[in-house]
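>>> Build me a model from this:
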Amino acid sequence: MRQAGMIEAVETKTDPTPFSSDVANAVLNRLTFGVVVVDEAARILSANEQARLYLDVGDGVLDEAGRLAAEIGFESETLRRRIAAAAETGRSDAALLRRSRSAKPLVILIEPAPALTGERAVLVTIREVGRASPRVAERARQLFHFSPAEAEIVARVVQGLDTAEIAAERQVSINTLRVQVASAMVKVGVHRQAELVSVLSSVDMLD
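A predicted model of the protein is given here:
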């Protein structure tokens, strides 16, 4: 019997508000890079507007009878093999794809994402080398407590510059630069430069 003045706690359940596909599409279309969801055979399941800009004109990547392909024909086999491997093993990968309209290749990040469809789906993100936001250094410094030098260096790595170019730009030795990149990887908790690029490419996703 409940005593007078006592407050009874009643457990209630609230059904979560369904996340509208229109809202999801609006968010994806605000991303500053292309996003394509494919299955293990590289069949295109979905693509945001930025990805469609590349696919529709065949700029580095294209829609080849419903399958994701590289503009440079022989690179398609490698791309599809990496997609299949990501779906099979659950491991991420990265690649550079050349383009006929630009000297700068596309950075392709391949991430297994079975939760999206319940099957062996793979999320493929497409970025232009050198197009990283100028805010990457600032946000990376805040998130991972980089030193100012580390933040600037990793921002340039995300932009697609190689070690020699960054060392020449900053007037330091390649060995010094490698030590700073290694220090940044430790702070982020990754072991490969491709993983570092993948993480840091995500710190400034929206326009």
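>>> From now on I want contacts and neighbour counts done on CA atoms only, so please keep to that.
Fine.
>>> From residue 121, how far out is the closest residue to residue 90 other than its chain neighbours?
Here the nearest residue to residue 90 in space, its sequence neighbours aside, is residue 112; by CA to CA, 6 or more residues apart in numbering that works out to 5.4 Å. Distance of residue 112 to residue 121, given as CA to CA, to the nearest Å: 6 Å.
>>> what do those two both touch?
Residues within reach of residue 112 and of residue 121 at once, by CA atoms under 8 Å, 6 or more residues apart in numbering, are residue 87.
>>> Just confirm the residue nearest to residue 90 contacts residue 119, I think it does.
No: counting by CA atoms under 8 Å, residue 112 does not reach residue 119; the two are 10.2 Å apart.
>>> ok, those two, which is more surrounded?
Neighbour comparison, residue 112 and residue 119: the larger count goes to residue 112, with 26 against 12 (by other CA atoms under 10 Å).
>>> and that one, what does it touch?
86-87, 90-92, 120-123 are the contacts of residue 112 under CA under 8 Å, 6+ apart.
>>> Okay, strands next: where are they in this protein?
In the chain, strands defined by DSSP state E lie at 34-38, 44-47, 61-64, 67-70, 93-97, 106-112, 122-128, listed in chain order.
>>> Dump these into a markdown table; add distance to residue 82 as well.
Converted to a markdown table, the strands of the chain look like this (distance: least, CA to CA, whole Å):
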| stretch | distance to residue 82 |
| --- | --- |
| strand 34-38 | 12 |
| strand 44-47 | 15 |
| strand 61-64 | 15 |
| strand 67-70 | 12 |
| strand 93-97 | 7 |
| strand 106-112 | 8 |
| strand 122-128 | 10 |
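>>> structure for this one too, so we can compare:
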Amino acid sequence: MINEDIVSEIYESAAFPPLWSSVLQRLMRLCDADAGVLHTVNDAGIAHHATAGPVAELYASASARELIRRSVRVGRALTQSPAGFASDRDLATESELREDELYSRHLRPLGFHFAVGTVIAVPTGDLLVMGFLRGEDGPFDRHAVHRLNTYRRHIARAALVAHRLGLRAARTQAEALATIGIPGAVIDGAGRVLAANHEFEQLAPRVRFDAAGRLSLATKEADQLLHAALTAAAAGAAEEVNSIPLAGLEAAPPLVLHVVPVRGVANDIFRRAAALVVVTAVAMPKAPLREVLYGLFDLTPAEARVAAALVRGGSVESVAAATGVSTETVRTQLKSVMAKTGTNRQTELVLLLSGAQLPERSG
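You can find the predicted model right below:
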């Protein structure tokens, strides 16, 4: 018999992600499991997860996350049991499980020998994986699988509800930026654009979307920086904003893209927003240049002082003399400034910070 309280909590979790751990705990009791997990997975890896029981350290291991992502059981679950839960013994032979590094290197050292799970494809293109683990009490039998399957359709519907809520929230966030004149887009962990305002779309061709809806940038260096920033945000490894410069075009100023990681309840298992990308045009400001540089490129006060002096016509030697430090120290600070602004030469840096057009690089 279905428990309506569990059903209600499943749908509530779609709108309030912290409840997923409670849902996992309640389903654990139904199937006599010792731990429960819920995560999304795509080509970029495991994006978000919720756990119950002594299994959180599994997701703290990069090697474990990669083994989970590549698990043959995920693919088999989609083809052999596309509409239900299945035990690991239903999807793999005992010899295959013994050779599975996820089991030998991670699950069994944690005391888990048996698993049951399901895979649900959600409209973002991600796969939602819910699984339960057990110690040495034997595999999950058909009665345990049946009890879990009683709730599977509600879990799948909750995924659709949360997906729609997430897209609506992404659109609202992007349009809110537009009301104050800021180009902005909400990006998922695979680099796909969930929502972008009109101002952001008008930045083409420097900002582009490919056939799969992934965000890319016109220059190779900037695109590599964007990819690294989004990958870090998707993995939860980005601790702060990343700033990425883009060269100016004729009659168009240089730009700086700020990749802001999405954190906490702002994200969840289904919604998949990994980062907010907002764009600032670079022009000689009316406000004090050093203070503006702090925000644009995440420069330290010393780095901003060096950059501002160079824009006003100074040299490494004059900055060193004015600040009472060695020329080697100033060159080290300048090197850091150029790394953060994506420039290779001092002339490029001055052109960028003065709002002039950067020369296009070949390759």
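>>> What lines up with the residue nearest to residue 90 of structure 1 in structure 2?
Structural alignment (TM-score structural alignment) places residue 112 of structure 1 against residue 261 in structure 2.
>>> can you name the farthest residue from the center of structure 2?
For structure 2, the residue at maximal distance from the C-alpha centroid (CA atoms, centre = their mean) is residue 321, at 44.1 Å.
>>> Distance of the match of residue 112 of structure 1 relative to residue 237 of structure 2?
In this structure, residue 261 of structure 2 and residue 237 of structure 2 are separated by 9 Å, where distance is defined by CA to CA.
>>> just residue 177 of structure 2 next, same as before
When CA to CA is applied, the distance between residue 177 of structure 2 and residue 237 of structure 2 equals 25 Å.
>>> what helix or strand is the spatially closest residue to residue 52 of structure 2 that is not a sequence neighbour on?
Nearest in space to residue 52 of structure 2, with sequence neighbours left out and distances taken as CA to CA, 6+ apart, is residue 36 at 5.0 Å. Assessed by DSSP states H and E, residue 36 of structure 2 sits inside strand 35-42.
>>> And the next helix or strand past that strand?
Remark: after strand 35-42 of structure 2, the chain's next helix or strand is strand 45-52, criterion DSSP H and E.
>>> so that following strand matches what in structure 1?
Mapping strand 45-52 of structure 2 onto structure 1 (TM-score structural alignment) gives no aligned residues.
>>> wait, what's in contact with the residue most central in space within structure 2?
In structure 2, the residue lying closest to the centroid (CA atoms, centre = their mean) is residue 234, at 1.8 Å. The neighbours of residue 234 of structure 2, taking CA under 8 Å, 6+ apart as the test, are 47, 188-190, 274-275.
>>> Which of these has the largest number of neighbours?
Note: the member of these with the most neighbours is residue 274, at 31 neighbours, neighbours being other CA under 10 Å.
>>> Residue 97 of structure 1 contacts residue 109, correct?
No: at 10.8 Å, residue 97 of structure 1 and residue 109 do not qualify as touching, with contact defined as CA under 8 Å.
>>> just so I have it, where are all the helices in structure 1?
Per DSSP state H, structure 1 has helices spanning 21-28, 49-57, 73-89, 136-144, 148-158, 163-170, 174-188, 193-200. These are given in chain order.
>>> Present those as JSON lines; the columns should include distance to residue 67 of structure 1.
Below are the helices of structure 1 laid out as JSON lines (distance: least, CA to CA, whole Å):
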{"stretch": "helix 21-28", "distance to residue 67 of structure 1": "20"}
{"stretch": "helix 49-57", "distance to residue 67 of structure 1": "10"}
{"stretch": "helix 73-89", "distance to residue 67 of structure 1": "9"}
{"stretch": "helix 136-144", "distance to residue 67 of structure 1": "32"}
{"stretch": "helix 148-158", "distance to residue 67 of structure 1": "27"}
{"stretch": "helix 163-170", "distance to residue 67 of structure 1": "34"}
{"stretch": "helix 174-188", "distance to residue 67 of structure 1": "34"}
{"stretch": "helix 193-200", "distance to residue 67 of structure 1": "23"}
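>>> Looking at these, spot the one closest to residue 102 of structure 1.
Nearest to residue 102 of structure 1 among the helices of structure 1 is helix 49-57 (12.3 Å), distances taken as CA to CA.
>>> So what touches that closest one?
28-29, 31-36, 60-63, 126.
>>> Residue 222 of structure 2 - how many residues pack around it?
For residue 222 of structure 2, which is what you asked about, the neighbour count (other CA under 10 Å) is 22.
>>> now residue 43 of structure 1
Residue 43 of structure 1: 20 surrounding residues under other CA under 10 Å.
>>> again with residue 216 of structure 2
Other residues lying near residue 216 of structure 2 total 20 when counted by other CA under 10 Å.
>>> Identify the residue of structure 1 aligned to it.
Residue 216 of structure 2 is assigned residue 69 in structure 1 as its aligned equivalent, the criterion being TM-score structural alignment.
>>> Can you name the residues that contact its match?
When contacts are counted by CA under 8 Å, 6+ apart, residue 69 of structure 1 is found next to 61-63, 76, 79-80.
>>> ok, of those residues, which come out buried?
Buried members of those, scored by 16 or more other CA atoms under 10 Å, are 61-63, 76, 79-80.
>>> If we only consider the residues you listed, which is nearest to residue 45 of structure 1?
Within the set of those, residue 63 lies nearest residue 45 of structure 1; the separation is 11.2 Å, counting by CA to CA.
>>> which residue packs closest to that closest one, ignoring adjacent ones?
Distances taken as CA to CA, 6+ apart place residue 55 nearest to residue 63 of structure 1, at 5.5 Å, with adjacent residues excluded.
>>> How about residue 154 of structure 1?
Spatial nearest neighbour of residue 154 of structure 1, chain neighbours left out: residue 181 (6.8 Å); criterion: CA to CA, 6+ apart.
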